[in-house]
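Trainee: missing the sequence, but the structure's below:
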């Protein structure tokens, strides 16, 4: 029995070693991917004038354009920036403990879904209309997806044609395509 216990202890030690090694490799790979993503974002931000399907978006930012348009219609153009700032502050975790999400199983996967009956969301919808409500909900969803721990807006690679995050591989392919097209102009 002691031999069996000793053998299981060795197996457990080996499993812990393998787990620690894999965790360390995962962290190193994640850091390298994060660094590569940061470089891609930096380079794509320099290319602001170029209309592109892959670019950089500040995920989790309440759409200022939408609020400005809404406020212009109501004659509140001067308040657009202030209101947008207040909404952004409300949805950012650094300023608020508000978390209008509920865990729900969608297609067999546990996801956090926005609670449409949340008091603040209902009040915003009644006070400012569906466009503002949808902009706030979109910002909340993006924050929860792209930066759930800090819940403040972050720059992410974005596929504008599909309105979703872009993978690093897709962004690199797109950048290479733009670069090759640009190189053709100089040959």
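Mentor: Perfect, I can see it now. It should be emphasised that the depicted structure is a prediction, and the values quoted were computed from it without experimental measurement. Numbering: from 1, shown residues only.
Trainee: contacts, neighbours, all on C-alpha from now
Mentor: Noted.
Trainee: run a quick neighbour tally on the closest residue to residue 168 other than its chain neighbours.
Mentor: Distances taken as CA to CA, 6 or more residues apart in numbering place residue 37 nearest to residue 168, at 6.3 Å, with adjacent residues excluded. By other CA atoms under 10 Å, 20 other residues sit near residue 37.
Trainee: packing partners of whichever helix or strand residue 37 is part of?
Mentor: Secondary structure assigned from DSSP states H and E places residue 37 in helix 2-46. Contacts defined by 3 or more CA pairs under 8 Å, 6 or more residues apart in numbering; DSSP states H and E place helix 2-46 against strand 54-59, strand 154-159, helix 168-185.
Trainee: chain center to the last one, what's the gap?
Mentor: Taking CA atoms, centre = their mean, to the nearest Å, one finds helix 168-185 lying 24 Å from the centre of the chain it belongs to.
Trainee: equivalent analysis for the second one, please.
Mentor: Between the centre of strand 154-159 and the centre of its chain there are 7 Å (CA atoms, centre = their mean).
Trainee: got the angle between that strand and strand 54-59?
Mentor: Angle of strand 154-159 versus strand 54-59, following axes from the mean of the first three to the mean of the last three CA atoms, to 10 degrees, is 140 degrees.
Trainee: then this one, side by side with the first:
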């Protein structure tokens, strides 16, 4: 009878340690889900921050492109006006009437070409700036998406962890 009681005591001890190990396993599983969810959230938020930084860089590039094209066209305009003045002086030095039809046509053609060049420079800078702004918008959209997926991913991971723990104890509820 003593041996029978020892056997029951050993069985109870084994059942108690099994229950303890099961509880520890459940806690570890739940903790793993929580840590995994937090890591996923932090990773998505870091990705969103990187996209925001890229968006800001693209926006700065757009502004720089516009400013550079304006500066370049202003320089080209000044050079062109100076060249037209020199050409007018050369025509006058050669005895050509600068108010005459020939000289006026020649100088007007030079002005037209100059205006077309400076306009093309500004248009090119505007197109490049618009492309950078579009890139910035795309980066901002990706950052918004990353932030959104961060929260959804965290919630999904937590639900998955709680679901797996719940499955273990579902049989005890009935």
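Mentor: Cool, the structure landed. Predicted, not measured: the structure shown is a model, and the values here were computed from it.
Trainee: overlay them and tell me the TM-score.
Mentor: Put the two chains on top of each other and the TM-score (TM-score structural alignment, normalised by the length of the second structure) is 0.30; 66 aligned residues with a CA RMSD of 3.3 Å.
Trainee: coming back round to it: hey, which of the helices and strands packed on helix 2-46 of the first structure is tucked in deepest?
Mentor: Highest mean neighbour count among those (mean count of other CA atoms under 10 Å): strand 54-59, with a mean of 23.
Trainee: quick one, the helix holding residue 37 of the first structure and strand 54-59 angle?
Mentor: Here helix 2-46 of the first structure runs at an angle of 110 degrees relative to strand 54-59 (the same axes, to 10 degrees).
Trainee: just how off-centre is helix 2-46 of the first structure within its chain?
Mentor: The answer for helix 2-46 of the first structure is 23 Å, by CA atoms, centre = their mean.
Trainee: check contacts around residue 72 of the second structure.
Mentor: Residues near residue 72 of the second structure by CA atoms under 8 Å, 6 or more residues apart in numbering: residue 121.
Trainee: how far does the helix or strand encompassing it sit from the chain's center?
Mentor: Residue 72 of the second structure belongs to helix 2-93 when elements are defined using DSSP H and E. Helix 2-93 of the second structure has its C-alpha centroid displaced from the chain centroid by 8 Å (CA atoms, centre = their mean).
Trainee: ok, then the element right after that helix?
Mentor: Later in the chain than helix 2-93 of the second structure, the nearest helix or strand by DSSP H and E is helix 101-169.
Trainee: hang on, the earlier thing: state the distance from the residue nearest to residue 168 of the first structure to residue 27 of the first structure.
Mentor: The gap separating residue 37 of the first structure from residue 27 of the first structure is 15 Å, by CA to CA, to the nearest Å.
Trainee: tally of neighbours for residue 123 of the first structure?
Mentor: Residue 123 of the first structure has 13 neighbours, counted by other CA under 10 Å.
Trainee: same question, the one 3 residues further on
Mentor: Applying other CA under 10 Å, we find 12 residues neighbouring residue 126 of the first structure.
Trainee: wait, what's in contact with it?
Mentor: If a contact means CA under 8 Å, 6+ apart, then residue 126 of the first structure has no contacts.
Trainee: just residue 39 of the second structure next, same as before
Mentor: By CA under 8 Å, 6+ apart, the contact set of residue 39 of the second structure is empty.
Trainee: that one and residue 30 of the second structure, how far apart?
Mentor: Between residue 39 of the second structure and residue 30 of the second structure the distance is 14 Å, computed by CA to CA.
Trainee: repeat that for residue 105 of the second structure.
Mentor: Going from residue 105 of the second structure to residue 30 of the second structure by CA to CA gives 86 Å.
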